[in-house]
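Participant: Following is a predicted model, sequence given first.
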Amino acid sequence: MSTSLARRRRAVDFWPGFVDALSSLLMVLVFLLLIFTVGQFVLSDALSGRDKALAELNAELAQLAKSLSMEEAAKAQALQRIEDISASLATAAGERDALRLNLDQTGAALTQATAQLEGSEAEVARLTADINALAELRRQLESEIASRLAELDENREKLAVQTDLSAKSAAQVELLNRQMAALRQQLDEISASLELANAQSKAKDVRIADLGKELNLALANKVNELQRYRSDFFGKLRAVLGDRADIQIVGDRFVVPSELLFASGTDELTPAAYAQLDKLAATLSEVTSEIPSELDWVLRIDGHTDRRPISTPRFPSNWELSTARAIAIVKYLVVRGIPANRLAANGFGEFRPLDTGDSEAAYAINRRIEIQLTNR
């Protein structure tokens, strides 16, 4: 019995336990490999993301370097532009000073020419009075000579009738002859003086004509000077208002449609009109600050309407409406600092149309405000 028990113990099989242990170890190894693989994947993904981020950072750095280079180039160009503008401003300032000096000289010449003209007019008036007096004296002398000649002829006839010519009568005849000769000599002197006065008068007329030409030339120079400031004013006004198709420059006038400033049938400025008029006032102040005080300029504001009549208690006709609109603009410009003595408001109603047609387009063209920088 003990022998069979020993055989049973020796016959115990350990292989299933070994297999279980080996399976467990294999599963642990597989698990460890799986963890290692997942870790390797996560690490590779992280490294790949870092490489991508690094590439993006490098691209951004290159873009920033390029932008910095462009900014430096733009800065260099801006500095060069500033230098060019400074040189242009210096040149313009020199030209402006030269123009002002020329204008001062022209004004002085104009003042001198005006004084000479006034003196010449006074001299002409004096010479005219002298000529009239000499002509009157000549007429009197001629009348007296004719009277003396008549008396002489009468005395000669009387002496011829007398058979006995006394010494006293001969002396009277001689005296009358000497008086007649003296009167003729005096008449010749008066005629010579009259001719000299006429020659001087003609010379004064020529000088007056020359002074008139000089005066017209000086006035033309002043008009040309104002034309330069008008062009500058229109250019700056066009720049601040923008390149709008509905705002035009016609000749020496700046034409603005009424709809941009007023509602239909009223003289009340719209909110958008205040911004436009502020730009107009600022531009006018900038330009006119450079106009010499000798130029007597004025800014004309002219109101125009279309031909369709209006009849309200406030505006009985288009005259009142166009004038009220021009006055409203002038009053606002005065508030914005423009001197009142440099502004003029005019209303023309429908009587100066730009388009004589009867279409809505023609009516819109004729409803306008015209701005003109001109001489007083």
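Facilitator: Everything's here; your move. These figures come from a predicted structure and were not determined experimentally. Residues are numbered from 1 along each chain as shown.
Participant: going forward, measure contacts between C-alpha atoms and count neighbours the same way
Facilitator: Fine.
Participant: Need the contact partners of stretch 252-266.
Facilitator: 230, 234, 246-249, 268-270, 272-273, 310, 321, 325, 364-365, 367-373 (Cα atoms under 8 Å, 6 or more residues apart in numbering).
Participant: Use this one as the comparison:
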Amino acid sequence: MASRSRRFRDQGPVNIWPGFVDALTTLLLAISFLLSVFMLAQFFLSQALSGRDEALVRLNRQIADLTDLLALERQANAELRLSVSSLSAGVEKANGERDTLRAQLAEQGENAEGLQGEVGALTAELDREKALSADAQAQVDLLNRQLAELREQLKEIAAMLDQSDTKDRESQAVIADLGRRLNLALASKVEELARYRSEFFGRLREVLGDRQDVRIVGDRFVFQSEVLFASGSAELGQGGQDTLARFAATLKEIAGQIPTDLPWILRVDGHTDVTPILNSPLYASNWELSTARAVAVVKFLIAQGIPAERLAAAGFGEFQPLDASGTTEALARNRRIELKLTER
């Protein structure tokens, strides 16, 4: 016994280091394996979360594009469909990654329960993304239908505008033709009236003779007021009545030759000089005097058988002078009655 103890002492202390190293190595390997598993899970989780963020960004961009979809034509619609397809592919890819991650987490057992909860949250996010994607697709379909209806309405409006343009061109052509015919008719009537006016003035020259106080100026027959009226009066004198009677006889003779459809009238214009009317109980100004003289001539012509509907009276006072020099001769020229054969 004593010799055995001596032998153990001679052999030295027991070497336990190799066993300790093996145990430590095994422990480190186990820890490394767990860390690797954890890091791998973290990697896949990060990928999944990154995919979710990207999907959310694409979804937000897609929703923003939807607000401008009504203003886009087929190219914008195709791009939107492409974006929706890309979003759907991203969701399907995320679903595949989710399924893969679930399988890996299931193999890890109880040590991955915390990660499983996060994966569940990620799954809920992905489900919401799928729901949003479905809503976006529904909105796209609705907008497509609305665009189709809008295009149909635009086609109908374009067709109506074409019809309206056609009718407008036809109407313009008809109006132009009517205007041309009217101008021709008016020109014919004016020419015809001018012929009768020329004949009328020629006959009047023969009837009234070459008098200085009765003359033809352009298309008007001019009587100096002194031939017809006393100064400041609108009552026809006997000489004026005789002169107007010859005038009326010639007018009736010519009027009988003028076609009934020619709308002619004889306009009687009264004019005075600039001398103001003072203390007259009948006429407050030259307006009243010139108008009263024109009316007196019209009434006399009606009494001579000229139809009233063929006559018109107007008073111009002193505001249409023939001579503005202010001399005695100029004042006499401006006091006048003008007769003009014209059309209504």
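Facilitator: Thanks, I have the structure now. Note that the structure is a prediction, hence the values are computed from the model and not measured.
Participant: related to what we said a few turns ago, which of the contacts of stretch 252-266 of structure 1 fall in helices?
Facilitator: Residues from the contacts of stretch 252-266 of structure 1 lying in helices, with DSSP state H as the criterion: Arg230, Phe234, Ala272, Ala273, Leu321, Arg325, Ala364, Ile365.
Participant: Now the two most distant members of those.
Facilitator: Arg230 and Leu321 (27.7 Å; Cα to Cα).
Participant: The two: who's more crowded?
Facilitator: A count of neighbours by other Cα atoms under 10 Å puts Leu321 above the other of Arg230 of structure 1 and Leu321, at 25 against 20.
Participant: now the equivalent of that one over in structure 2: how far from Ala308 of structure 2?
Facilitator: Aligned against structure 2 by TM-score structural alignment, Leu321 of structure 1 finds its counterpart in Leu289. Distance, Leu289 of structure 2 to Ala308 of structure 2, by Cα to Cα, to the nearest Å: 21 Å.
Participant: Over to Lys130 of structure 2?
Facilitator: In terms of Cα to Cα, Lys130 of structure 2 sits 94 Å off from Ala308 of structure 2.
Participant: between those two, which one's more packed in?
Facilitator: Here Lys130 of structure 2 and Ala308 are set side by side on neighbour count (other Cα under 10 Å), and the busier one is Lys130, at 19 against 14.
Participant: Without its sequence neighbours, what residue ends up closest to the more buried one?
Facilitator: Spatially, and ignoring its direct neighbours in sequence, Lys130 of structure 2 is nearest to Val91 (6.7 Å; Cα to Cα, 6 or more residues apart in numbering).
Participant: any idea which element that neighbour lies in?
Facilitator: helix 74-108 (DSSP states H and E).
Participant: rewinding a little: could you identify the buried members of the ones in helices among the contacts of stretch 252-266 of structure 1?
Facilitator: Listed as buried from those are Arg230, Phe234, Ala273, Leu321, Arg325, Ile365; burial here means 16 or more other Cα atoms under 10 Å.
Participant: Stretch 3-20 of structure 2 aligns to what range in structure 1?
Facilitator: Using TM-score structural alignment, stretch 3-20 of structure 2 pairs with nothing in structure 1.
Participant: Ile291 of structure 1 matches what in structure 2?
Facilitator: Ile291 of structure 1 maps onto Ile258 in structure 2, by TM-score structural alignment.
Participant: tell me, how many neighbours does the closest residue to that match other than its chain neighbours end up with?
Facilitator: Leaving aside its chain neighbours, Ile258 of structure 2 sits nearest to Tyr196 (7.1 Å; criterion: Cα to Cα, 6+ apart). Using other Cα under 10 Å, Tyr196 of structure 2 is surrounded by 17 other residues.
Participant: Quick one: map Tyr196 of structure 2 onto structure 1.
Facilitator: Using TM-score structural alignment, Tyr196 of structure 2 pairs with Tyr229 in structure 1.
Participant: now do Ala312 of structure 2
Facilitator: Using TM-score structural alignment, Ala312 of structure 2 pairs with Ala344 in structure 1.
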